[in-house]
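In: Dropping the sequence and predicted coords here.
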Amino acid sequence: MSIVSENEMIRIIREKAGLSQEDFCDGICSKQALSCIENGKNGVSPITFEIFAQRANMNVKPFPCFADERDYDCYMDLHRADFLIDSWQFDSAYLELEKVENNNFSDNRFYYQKWLMLNCKILVLTEKYDYKNVSDLILEALRVTYPEYRQGTLKRKLLSSIEIELLSMLADAYIGMGENTQASELIEYLEEYLKKIKISVVALFMLSSYVGYLKEKLCLINNDYETLLDHSNRWYKNAVIHHRSIPIFRFASMNAIALYKTGSINEAITMFKEVLAVGSFINSVFVNQCLDYIKSYTDISLAEFDNIIYNQIGFTPKKFRTHYAARLKAGVYSTSDDKIIKFGGILRLLRNRRGLTASKVYTGLCSKSMYSKVENDKALPSVILAKALLERVGITENLFDFFGNDKEFKFLDLKERSASLSIFDEEKAKSIIEEMKSLDISEDKLVNQEIQLLSNIFAPDSKDKTEKFLSIIEETQKDFSFEELGRPLTNTEFAIVQHYIRGLFKTNNEDSIGQGIDICLRLIKYYESLNYDITQYRVNLPMLYMIVAPNLQKQGRAYELESICLKCKTELMQSHIYIKASIIYYWQIYKYTLQSDPALEKEIRSNCYALKLFIKNDIVFRGVRNKVTSIGIQLT
């Protein structure tokens, strides 16, 4: 079945939420414009689609259809900026935000609202800002969708994720200005609202964790250290599970203060060491906030931290000017406009930007004639094929949703569930495989490939199992060869390759391990040569680095290990702190075994503290501790 249009989905979303057109479009567009959208006469920008879906409390990502190329660029630039901010790369984020401003927000006020929100987010993360000025900027952003915003009227409103984040930052600014009653009321409202909404697990955690952090700030102000200890400990453990650095830093610091105030001085010092080590490791401005916490709430001497590496981080936020939002539009456009970029247009745009021929995109996925129809918007593919085609042109994240029949929805849900399975979940895997087969769509080569992959992952280890991964990839990559990587890989194809390499490393055979290393290094070189953006790189390259590094260490291949280590010190790895720290740890240990050095010993100790902040399992960290102890380094 072909994918369903965005217009029909917006109508379905509204009707499922039981909302009238008037309530649904409040603050977004006119009732007449919404009627034209639902009737297919108008289209909407993805950011406008997102706001519609979130207002209806639906966990649905936008449909990939854009008013023009500027619309596409603004959407992706803001997505990259958000990612860069979450990994503390503020200077790079400013470059993306500048692109959006130079494109005049694609004349879309919702892009302007998100742009304002992200600029404010950078200021708030520095923890050193003019609270009154930022609160005024936040209110301006809120009034893009609620021109007459007042805190008392919120209970009658439906909120988008952008609005929730803006309100959280407003509560943060209130705390900074000493308006704790207003902050407390807003925090309480947001906490209750977040219990009712349906968004992705990660998005909900990030929004809820910020509100949780604000509650802890109030505990700190009220000297309620017992509550702070319990609350911060629970949230810190959740943050480690989700592997998100901003909440990890926040809750670990609060936990350290609470430990100190309740008498666990040594534990507090250790926790502060971990935060300082990680913050310095990735040049996060949170180091400065952590040092302020130590000075303001404890009597701990900074001499306690002399055995690790940490530095205050210099950063000056950029000044930005506000714009007249009323001049901007709602991201609604006529479907008869010849500038519209539909699904086929996106494939063509990205294929040309990546320098790919059409055959490199469609081969193994569909026929040449089918792809020609899709790229020229003469036909729509199935949901499963649509996602695979986007992955071939470089969009490997689930940025967009496609809407098809129940079987396709069920298959994609099962595929997502299978991605979170561990090697110990054999029974769950069998159940998912049986459900996939029962959908009766396994004649689709992409579905069949997924079923074969999952079945082989949970088969007993053997040489045949490892070799079978190569036959599975040939479902969509005929005559596949690591010697000559001609076509980009879909997410499933990359997973197959990854499991094949892991199988080679499990053999403990020197030749097989050497073969696995050579394949990994070839893949790394290939991905580094692709003209893809940071969102593509953060999916595949870090995983390849992590797989190959310990095996390079085992084989004593110092030059290649050092090369991987240097790659991990670039901005690319800022969002993969645990992987980055692990790989540098392998290199440091290797160097130290060749020649001990006091400076290197300090680096290793700092890196171990950085790893500990991200390892919730004490048994796992015991392996790290035992390794460094065996070479004569003590973690104190």
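Out: Received the coordinates, thanks. Everything quoted here is computed from the prediction, not taken from an experiment. Numbering: from 1, shown residues only.

In: only C-alpha atoms for contact and neighbour calcs from this point on.
Out: Will do.

In: middle-most residue in this structure, spatially?
Out: The residue lying closest to the centre of the chain (CA atoms, centre = their mean) is residue 83, at 6.4 Å.

In: could you measure that one against residue 289, distance?
Out: 21 Å (CA to CA, to the nearest Å).

In: Spell out the residue ranges of the strands in the stretch 201-350 of the chain.
Out: 332-334 (DSSP state E, counting those that start in this stretch).

In: What segments of it are helices?
Out: With DSSP state H, counting those that start in this stretch as the criterion, the stretch 201-350 of the chain has helices at 201-221, 225-242, 245-261, 265-281, 286-297, 343-354.

In: Report all helices and strands that the first one contacts.
Out: Think helix 201-221. When contacts are defined as 3 or more CA pairs under 8 Å, 6 or more residues apart in numbering; DSSP states H and E, helix 201-221 sits against helix 161-176, helix 180-194, helix 225-242, helix 245-261.

In: how about JSON lines for those, with mean neighbour count and distance to residue 553 added?
Out: Compiled in JSON lines, the helices and strands packed on helix 201-221 are given as follows (neighbours: other CA atoms under 10 Å; distance: least, CA to CA, whole Å):
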{"stretch": "helix 161-176", "mean neighbour count": "23", "distance to residue 553": "43"}
{"stretch": "helix 180-194", "mean neighbour count": "17", "distance to residue 553": "46"}
{"stretch": "helix 225-242", "mean neighbour count": "19", "distance to residue 553": "27"}
{"stretch": "helix 245-261", "mean neighbour count": "25", "distance to residue 553": "27"}
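
In: then this one, side by side with the first:
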Amino acid sequence: MSILSAGQIIKEARQRAGLTQEALSEDICSTVALSKIENGKLGVSPSTFSLLMEKTGSPREVLPTFKNIDDYNCFRLIKETYNDITHHQLDTAYSHIQEIININYADNKFYRQQTMLLYCWLQYSNCYADSQTLLSIIENALRITKPSISVFDIRDISLSYVEYKGFLLIISILIDCKEFDSSVVLLSEINTFIRNFPSQTRNQHNREIEYIHAITYGKYFYFTGDYSNASDWINKALDIYYSENIDAFLSYELFILAELISLKNSNSKEFSPKFEYFIAAATFKKCAFVNRVVDYAQRTFSNASILSRYHVFKKMFPELSFSEMILSDGLYNIYDKDVITIGRLINHLRKTQGISIDKLCNGICSKSMLSKIENNDLSPSIYVIEALLGRLGVNEKDFTFYGNDEETQYYRLKSNIFVSGHLNNIKQLKKSVSEFAAFANKINNKLVLQQAYCFEAQLCEDKNEAYTLLYDAIKLTYIDFNFENINNYILSWSEYNIINGLLKCIYPAPDIFHTHTAFHKLLSNTDKPPLNNKLFSRCHESTICLFLIFLDINKLFNETIFFIDSMNNQLQYFDPYSLNFALYYYALAKANLGQDDSLIFYSKASIGNSYICNDLEIINHFKKDIYKLTNINI
């Protein structure tokens, strides 16, 4: 088994789409270059690979093969910057953008385009930038791939995911500047594109474009006084948010706007408690737009004076200049000594993190196999690559591995589980898990069996049965597994997930000391490997939620407060459900200790996140708990 080359993948995708090489290469690279890519004579950077695959209507996730280490670092930093902006961590985002500029965008014009647009999203999110300057930078960024484009007329032009987001940012800026005529023209033209998306290519990225477009259209109608149409578009955005598991991007803006529209449609002269809950939640997330919304609310609602308690400190980021430069289109000689293949990437990450071959390959493959992979003498299965990269702190969701028919079936079956689980379709979820388990048993690969055991355990109603499955799963890669030795293990996200499941099975436990120790050891394992903020939250959100339940059951309220205070930066990257959970137990701990300072703020922020999660039951439960402890109505 081996991973297909980029050229093979692109050629097959182009032929399936019925595109000529001339049509596919337009605005991306030369036809000659595309021919060389397909024939395996040129390598292709992830940025270029994504654009070519997107144009064929295929998944645009990338192969982990890079021109050089700068190419990999640019790819990684762009992913992290987008995640930072999504979670309003603008200081970190700005630092990442500076890092990308310092390595000259890895000599790649597509990375430069993405960086320029990310910078504009950052400054726009900070509510502290000159609109004309931002519009000029966005226009220059779009002209990297569309040199003759008019930003006010995009009819009959094929746009990429990155370009769509650039135009949607232009529209948001125009709405803020009350340039309603120009903004509605662009909204209408993008709406035509969206309606014409082929049903087979309505992937996560297309749905994200639809989501941002719906929010922006709702914003346009709100500020032009058409609250009925505004409601329709915002409801469409909410449907996409809940059905597609959209990342937190614009989520707080969406729910605040939804509540404002509801208040306008009901002719309310006062803001609702729900509106304040959303403002509190956005304030905790350090959303800079809060100040503007509070100012607007104070001019609109008679009872809005109390909202003055909500304020987000805005930092002024120095303007960055993006002068014209000639950069490559992301192609390279595949025989160049600096090319980062999958094996070389694993070698680089392993050595950078100071991990020995023995520790990394433990339970995954032999030392001999790992050595051959790192030296490009062996092309391993997708299962081995995923497991190794997972232990090195690489989010496998950033990549798509194109393998043989068996490995393609593996991806399809795993995807079915995630989709049915997200839609909470229990009947379909059970069927999908059963199909995956049958597949795992058929191929008899321990790394796939490990995932199958984990999926099956999640459906178990009996804790003992679930514990047995999970314990068998972790012993497939760590045969000597013991909670006492957690700090000796290099864990992938999948292995973290299994251990979280084991902890869930054993709490509340009579042996409080050992359970407490197990939680601390798992949480302290974070630095092996060093995780970026997105992967940290993915690994540890469930661990932290379980730990907070454990602390609450055992009345360790001081430790709860200390723990949450020490985790504040990481909490900013949590999804609304996990963040609601953390703030819920933080507020309860303060209430139990009689600490009323900031209790109301954290309680309202927790409730705001609960409304975003549509978890009305926990809201009522929480309000009763706080009132019982403090006589305070939240």
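Out: Cool, the structure landed. Since the structure is predicted, the reported quantities are computational estimates derived from the model, not experimental observations.

In: tm score of chain vs chain?
Out: After superposition, the two chains reach a TM-score of 0.92 (TM-score structural alignment, normalised by the length of structure 2), with 628 aligned residues with a CA RMSD of 2.6 Å.

In: hmm, back to that, for residue 410 of structure 1, which of the helices of the stretch 201-350 of structure 1 is the nearest?
Out: Closest of the helices of the stretch 201-350 of structure 1 to residue 410 of structure 1 is helix 201-221, at 18.2 Å (criterion: CA to CA).

In: Not counting that closest one itself, show me its contacts.
Out: The contact list for helix 201-221 of structure 1 (CA atoms under 8 Å, 6 or more residues apart in numbering) reads 161, 164-165, 168, 171-172, 175, 180, 184, 187, 190-191, 194, 225, 227-228, 231-232, 235, 242, 247, 250-251, 254.

In: can you do 7 Å?
Out: Residues from elsewhere that reach helix 201-221 of structure 1 (CA atoms under 7 Å, 6 or more residues apart in numbering): 165, 168, 172, 187, 191, 194, 225, 228, 247, 250, 251.

In: so how far does that helix sit from its counterpart in structure 2?
Out: Mean deviation of helix 201-221 of structure 1 relative to structure 2 after superposition (mean CA distance after the TM-score superposition for structure 1): 2.4 Å.

In: tally of neighbours for residue 606 of structure 2?
Out: Counted with other CA atoms under 10 Å, residues neighbouring residue 606 of structure 2 total 31.

In: Contacts only, for it.
Out: Going by CA under 7 Å, 6+ apart, residue 606 of structure 2 touches 281, 580, 583, 584.

In: In JSON lines: these, plus distance to residue 109 of structure 2.
Out: Below are the contacts of residue 606 of structure 2 laid out as JSON lines (distance: CA to CA, whole Å):
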{"residue": "281", "distance to residue 109 of structure 2": "38"}
{"residue": "580", "distance to residue 109 of structure 2": "40"}
{"residue": "583", "distance to residue 109 of structure 2": "42"}
{"residue": "584", "distance to residue 109 of structure 2": "45"}
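
In: circling back to that earlier point, who touches the residue nearest to the centre of structure 1 in this structure?
Out: Counting by CA under 7 Å, 6+ apart, there are no residues that residue 83 of structure 1 touches.

In: Can you check which part of structure 2 the helix or strand containing it sits on?
Out: If you go by DSSP states H and E, residue 83 of structure 1 is part of helix 69-86. The alignment of helix 69-86 of structure 1 onto structure 2 (TM-score structural alignment) spans residues 69-86.

In: gap between residue 291 of structure 1 and residue 86 of structure 1?
Out: On the measure of CA to CA, residue 291 of structure 1 and residue 86 of structure 1 end up 21 Å apart.

In: Can I take it that residue 149 of structure 1 is in a helix?
Out: No - using DSSP: H, G, I helix; E, B strand; the rest coil, the assignment for residue 149 of structure 1 is coil, not a helix.

In: Relative to residue 532 of structure 1, how far out is the closest residue to it other than its chain neighbours?
Out: Using CA to CA, 6 or more residues apart in numbering and skipping the chain neighbours, the partner closest in space to residue 149 of structure 1 is residue 143 (6.1 Å). Between residue 143 of structure 1 and residue 532 of structure 1 the computed distance is 36 Å (CA to CA).

In: What of residue 185 of structure 1?
Out: Distance from residue 185 of structure 1 to residue 532 of structure 1, by CA to CA: 45 Å.

In: repeat for residue 66 of structure 1
Out: 20 Å.

In: higher neighbour count, those two?
Out: Using other CA under 10 Å as the criterion, residue 66 of structure 1 and residue 532 rank with residue 66 on top: 26 against 16.

In: can you pull the contacts of the more buried one?
Out: By CA under 7 Å, 6+ apart, the contact list for residue 66 of structure 1 reads 45, 46, 72, 340, 341, 342.

In: what's the answer for residue 144 of structure 2, then?
Out: Contacts of residue 144 of structure 2 were listed using CA under 7 Å, 6+ apart, and they are residue 113.

In: element containing it?
Out: Applying DSSP H and E, one finds residue 144 of structure 2 in no helix or strand.

In: quick one: it from residue 261 of structure 2, how far?
Out: Residue 144 of structure 2 sits 38 Å away from residue 261 of structure 2, going by CA to CA.
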